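Student: Got a predicted structure here, sequence first:
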Amino acid sequence: MAKNKKEYLFIDAYNIINSWAKLKELSRLSLDTARNELIEIMSEYQSFTGINVIIVFDAHLVKGSNTKEEDVYGLSVVYTKEHETADRYIERKLDQMGRNKIVRVATSDWTEQQVVLGRGGTRISARELEIEVNRVKISIKKQKEKEVKYKKDSLGERLNKEILEKFEKIRRKS
């Protein structure tokens, strides 16, 4: 990533939900649960990577709906207005952002990928995003393990209780 450019990742939400086996299975039970799971996964991803994630849900078939943007766990979550698809919303945002920012769009829709490339963004397929998210999860796990190991390597962890009590008495006298 260039030093002065922010990086953004737009997620075509239902495309991802219908592409990832875990989310697809969840959506069969409850679409709301699948949406929430995607938001939680991407929140963790954003937190670790520093990439600004915008999750876009189609609401174009919802009568009378207006564009709704929410901050959920630090993510931007968008529900499109009536007659506006997630693809159209993302395309409009790409046009507004220009080429000053690094923008990726996660979708497996081939036509949308071509439009994104033509507007200066880059594309990432649902499968590639899933692989990237899993790599981030592994990195988070390794970082947590290092933190736990570091805490166990502290002086207090290596000294017996008797010596710690003596140090505490000395500290209180000071």
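Tutor: Alright, I've got the coordinates. Residues are numbered from 1 along each chain as shown.
Student: From now on I want contacts and neighbour counts done on CA atoms only, so please keep to that.
Tutor: Fine.
Student: Which helix or which strand is home to the nearest residue to L117 once chain neighbours are set aside?
Tutor: Nearest non-adjacent residue to L117, counting by CA to CA, 6 or more residues apart in numbering: R123, 6.9 Å away. Element membership of R123, judged by DSSP states H and E, is strand 122-124.
Student: distance between the helix or strand that that strand is followed by and the chain's centre?
Tutor: Counting by DSSP H and E, the next helix or strand C-terminal to strand 122-124 is helix 126-152. Relative to the chain's own centre, helix 126-152 is displaced by 13 Å; criterion: CA atoms, centre = their mean, to the nearest Å.
Student: where along the protein do the strands fall?
Tutor: For the chain, applying DSSP state E gives strands covering 7-12, 52-57, 68-72, 75-79, 102-106, 122-124.
Student: I'd like to know how many residues surround R127.
Tutor: The burial count assigned to R127 is 15, neighbours taken as other CA atoms under 10 Å.
Student: before we move on, the earlier item: need the strands of the chain in TSV with mean neighbour count and distance to E130, can you?
Tutor: Converted to TSV, the strands of the chain look like this (neighbours: other CA atoms under 10 Å; distance: least, CA to CA, whole Å):
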stretch	mean neighbour count	distance to E130
strand 7-12	22	12
strand 52-57	24	14
strand 68-72	12	20
strand 75-79	20	18
strand 102-106	23	10
strand 122-124	20	10
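Student: before we go on, here's another structure to hold up against the first:
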Amino acid sequence: MKRKKRRILIVDGYNLIGADQELHRESLHSLEMPREKILAALAEYQSVANYEIICVFDAYEVRSKESIIDYHGVTVVYTKEKETADEYIERFVHDHYHPHLCEISVVTSDLTEQNAIFALG
């Protein structure tokens, strides 16, 4: 019996907010609404796409432990204190990627992050 290949789409949430002019403008006042809009769009996309979706928001400057919640089927990760979304994503890809068992796509406009992910496969 052939195992189904896991397909994961992992998104750097704040990076995506920063890449969109409207969301970026909104984020200057509060991050709550732009986060909500990103998560709603990802949940809608997941309903038609064949991906597990993980959206990562870093809590680099916030005193907190890592927290993971479910938002309408999208896994939302708030990183622990002093951990960037980039660090979380790199660790996740390193721990979960397997060429025959798990395909991972990363959404980010951060060139350094792109290079690090490509280096992992």
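Tutor: Perfect, I can see it now. Remember, it's a predicted structure, so these values are computed and weren't measured experimentally.
Student: Need the TM-score between these chains.
Tutor: TM-score of the superposed chains, computed with TM-score structural alignment, normalised by the length of structure 2, equals 0.91; 117 aligned residues with a CA RMSD of 1.3 Å.
Student: Contacts for the strand holding R123 of structure 1, please.
Tutor: With contact meaning CA atoms under 8 Å, 6 or more residues apart in numbering, strand 122-124 of structure 1 is reached by 103-108, 113, 116-117.
Student: Quick check: the two most widely separated of those residues?
Tutor: Largest separation among the contacts of strand 122-124 of structure 1 by CA to CA: V103 and S108, giving 16.0 Å.
Student: which helix is the longest one in structure 2?
Tutor: In structure 2, taking DSSP state H as the definition, the longest helix is helix 32-48.
Student: residues in structure 1 aligned with it?
Tutor: Mapping helix 32-48 of structure 2 onto structure 1 (TM-score structural alignment) gives residues 32-48.
Student: mean per-residue distance, the matching stretch to structure 2?
Tutor: Stretch 32-48 of structure 1, aligned to structure 2 and superposed, deviates on average by 0.4 Å (mean CA distance after the TM-score superposition for structure 1).
Student: Pull out the buried residues from that stretch.
Tutor: 34-35, 37-39, 42-46 (16 or more other CA atoms under 10 Å).
Student: now the strand holding R123 of structure 1, how far from the chain's geometric center?
Tutor: That offset, for strand 122-124 of structure 1, works out to 15 Å (CA atoms, centre = their mean).
Student: How about the residue sitting nearest the centre point of structure 1: what's its closest non-neighbour residue?
Tutor: Among the residues of structure 1, the one closest to the centroid is M42, at 2.3 Å (CA atoms, centre = their mean). Closest residue to M42 of structure 1 apart from its sequence neighbours, by CA to CA, 6+ apart: V53 at 7.2 Å.
Student: Outside of stretch 21-35 of structure 1 itself, list whatever touches it.
Tutor: Stretch 21-35 of structure 1 has contacts (CA under 8 Å, 6+ apart) with 13, 17-18, 37-38.
Student: Output the residues you listed as JSON lines; include the columns distance to K144 of structure 1.
Tutor: As requested, the contacts of stretch 21-35 of structure 1 are arranged in JSON lines below (distance: CA to CA, whole Å):
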{"residue": "A13", "distance to K144 of structure 1": "29"}
{"residue": "I17", "distance to K144 of structure 1": "28"}
{"residue": "N18", "distance to K144 of structure 1": "31"}
{"residue": "E37", "distance to K144 of structure 1": "22"}
{"residue": "L38", "distance to K144 of structure 1": "22"}
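Student: Of those, which pair is most distant in space?
Tutor: N18 and E37 (12.9 Å).
Student: Among the buried residues of stretch 32-48 of structure 1, which pair sits farthest apart?
Tutor: A34 and Q46 (18.2 Å).
Student: neighbours around the closest residue to R63 of structure 2 other than its chain neighbours, how many?
Tutor: Counting by CA to CA, 6+ apart, R63 of structure 2 lies nearest to E81, which is 5.2 Å off, once chain neighbours are set aside. By other CA under 10 Å, 15 other residues sit near E81 of structure 2.
Student: Nothing else from me, thank you.
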